[in-house]
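Engineer: No letters, just coordinates:
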């Protein structure tokens, strides 16, 4: 049977207030990317998320970001590589302290996009994950979009795994439509579920720009529904049902 991972960004509490229905999402996903305190989350939310993941049999990933709680990690920061590495080290250590068995690392927000094109920041991320890998005694994969980060991961001896987004619009370049621009978010569980099946079976997603029918090709091993997207729970449930109907098992690859 074909398999695909379904992940969501969870544990993203702000001042103790959850931004998503974590209880419902943990029952649907196979992997959870847990906020580590950079953009959201704290010791209590991390411990809660790790415990929920264990009960649900969900793989835990780290979801570090720029140190930008005020902006939820959505503004790009021009940090020196050493400063960024130190922040990432602290975030990964915090999630380990919460009892997490970190199976992968997926950067959040602006950092996720910056490391597609910024080699210095990509190397800082890869260096932090390499440090985590040394601590754990196994190579921890980086989950993301192709670019400088995939090159930096390879140079650091780390696996790189490609991800595709079910609730975000794509440009023909393979980048996501910036938040706030037309086509940035997908709405409707049926639409998102159909995209999931096409990604899992054909490895393509339709772009919002270019000629009608233009697609982005990807060999993504993991599909993401953002936990804080409106209707995220209904979307994730519809995705699971549609994938099952297509004979595709949802299972973590880590």
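Structural biologist: Now that the structure is in, tell me what you want to look at. Model, not experiment: these values are computed from the prediction. Numbering: from 1, shown residues only.

Engineer: CA atoms for contacts and neighbours, from now on please.
Structural biologist: OK.

Engineer: Would you map the strands across the stretch 1-150 of the chain?
Structural biologist: 2-10, 31-35, 59-63, 102-105, 142-144 (DSSP state E, counting those that start in this stretch).

Engineer: wait, what's in contact with the closest residue to residue 38 other than its chain neighbours?
Structural biologist: Nearest residue to residue 38 in three dimensions, chain neighbours excluded: residue 67, at 4.5 Å (Cα to Cα, 6 or more residues apart in numbering). Residue 67 makes contacts with 37, 38, 39, 73, 87, as judged by Cα atoms under 8 Å, 6 or more residues apart in numbering.

Engineer: For residue 99, give me its contacts.
Structural biologist: By Cα under 8 Å, 6+ apart, the residues touching residue 99 are 47, 50.

Engineer: sorry, that was for residue 48
Structural biologist: residue 11 are the contacts of residue 48 under Cα under 8 Å, 6+ apart.

Engineer: quick one: it from residue 6, how far?
Structural biologist: Distance of residue 48 to residue 6, given as Cα to Cα, to the nearest Å: 20 Å.

Engineer: tally of neighbours for the nearest residue to residue 197 once chain neighbours are set aside?
Structural biologist: Leaving aside its sequence neighbours, residue 197 sits nearest to residue 243 (Cα to Cα, 6+ apart; 5.8 Å). Applying other Cα atoms under 10 Å, we find 23 residues neighbouring residue 243.

Engineer: Which strand or helix spans residue 243?
Structural biologist: For residue 243, the element it lies in under DSSP states H and E is helix 232-245.

Engineer: likewise residue 201?
Structural biologist: Going by DSSP H and E, residue 201 is in helix 189-202.

Engineer: try this one next to it:
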């Protein structure tokens, strides 16, 4: 039986001005896809240009990580937006990053929502439709990264967009397959060995242990390791090494 192939992605370009978050260069040496901020939740133009250039030098795929317009809250606060406003905001963000990527010698090859927007469109069909419509309007060939079974994927698939289900290496799961809110204790995992073992189970067996102790099915074509988590580089390295040891091929999905 052939071993699976999986993508490894991380959220990058999330510094702003003199403020730096995470080690983008180190993460780019590990991952196969970079979810690059677009300036609405994090990232300034010079920083995003630098990350796109660094990704291009390493042949790491660049994705637009779109979000609510919420710099102060790092995009982790829900915003009740009119669908047409949300669509315009997402189009704007993809376009901005695409210009920076082109100047850096690469291109935006997929779109991934960030933070509160990501979680909202798991169930909110109106906002899911708005985000999917934005991606389709920019380029219907762009895949979208998100949660399997989400309203976002349903909206994207109705428009003919390719959907790529991802799993989170360092986030806890609820029994219904959604992520545990960051406001709850234990939502973010830190034990490197435990995280590597969880990812091996998700990729190899299609299963993950939820917070209530149950084991739930999970569909994964890409694994996310958060670039802003404490010990992010160590976690990403351990995940990559474990998958390689299991015979899993690490390869971008685009």
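Structural biologist: Perfect, I can see it now. Since this is a predicted model, take the numbers as computed values, not measurements.

Engineer: coming back round to it: quick one: map the residue nearest to residue 38 of structure 1 onto structure 2.
Structural biologist: For residue 67 of structure 1, the aligned position in structure 2 is residue 69, judged by TM-score structural alignment.

Engineer: From residue 52 of structure 2, how far off is that match?
Structural biologist: For residue 69 of structure 2 relative to residue 52 of structure 2 (Cα to Cα), the value is 21 Å.

Engineer: What span of structure 1 is stretch 37-47 of structure 2 aligned with?
Structural biologist: Using TM-score structural alignment, stretch 37-47 of structure 2 pairs with 35-45 in structure 1.

Engineer: Name the residues that touch the matching stretch?
Structural biologist: 9-14, 16, 46, 62-73, 87, 91-92, 94-95, 98.

Engineer: Which secondary structure state does residue 177 of structure 2 sit in?
Structural biologist: Classification of residue 177 of structure 2 using DSSP: H, G, I helix; E, B strand; the rest coil returns coil.

Engineer: I figured it hits residue 216, correct?
Structural biologist: Yes. Here residue 177 of structure 2 reaches residue 216: they are 7.1 Å apart, a contact under Cα atoms under 8 Å.

Engineer: quick one: residue 252 of structure 2 and residue 14 of structure 2, what's the gap?
Structural biologist: 21 Å.

Engineer: err, residue 158 of structure 2, not the other one
Structural biologist: Counting by Cα to Cα, the gap from residue 158 of structure 2 to residue 14 of structure 2 is 31 Å.

Engineer: Tell me which of those two has more neighbours.
Structural biologist: Neighbours were counted for residue 158 of structure 2 and for residue 14 using other Cα under 10 Å; residue 14 has more, 26 against 11.

Engineer: what's the matching residue for the more buried one over in structure 1?
Structural biologist: Aligned partner of residue 14 of structure 2 by TM-score structural alignment: residue 12.

Engineer: mind checking how far its match is from residue 249 of structure 1?
Structural biologist: As for residue 12 of structure 1, its distance to residue 249 of structure 1 is 27 Å (criterion: Cα to Cα).

Engineer: Which helix runs longest in structure 2?
Structural biologist: If you go by DSSP state H, structure 2 has its longest helix at helix 83-103.

Engineer: Show me what counts as buried in that one.
Structural biologist: If you call a residue buried by 16 or more other Cα atoms under 10 Å, then helix 83-103 of structure 2 has these buried ones: 83, 86-87, 89-98, 100-101.

Engineer: Likewise for stretch 197-214 of structure 2?
Structural biologist: Buried residues in stretch 197-214 of structure 2 (16+ other Cα under 10 Å): 197, 198, 199, 200, 201, 202, 203, 204, 207, 208, 209, 210.

Engineer: And the furthest pair within those residues?
Structural biologist: Greatest spatial distance among those (Cα to Cα): 204 and 210, at 16.8 Å.

Engineer: coming back round to it: need the overlap of contacts for residue 177 and residue 216 of structure 2.
Structural biologist: Taking Cα under 8 Å, 6+ apart as the contact criterion, the common neighbours of residue 177 of structure 2 and residue 216 are residue 210.

Engineer: which one of these two has more residues nearby?
Structural biologist: Counting neighbours by other Cα under 10 Å for residue 177 of structure 2 and for residue 216 shows that residue 177 has the greater number, 19 against 16.

Engineer: Start and end of stretch 138-146 of structure 2, how far apart?
Structural biologist: One end of stretch 138-146 of structure 2 to the other measures 18 Å (Cα to Cα).

Engineer: quick one: the equivalent of residue 182 of structure 2 over in structure 1 and residue 229 of structure 1, what's the gap?
Structural biologist: Aligning on TM-score structural alignment places residue 182 of structure 2 opposite residue 179 in structure 1. From residue 179 of structure 1 over to residue 229 of structure 1 the distance is 12 Å, taken as Cα to Cα.
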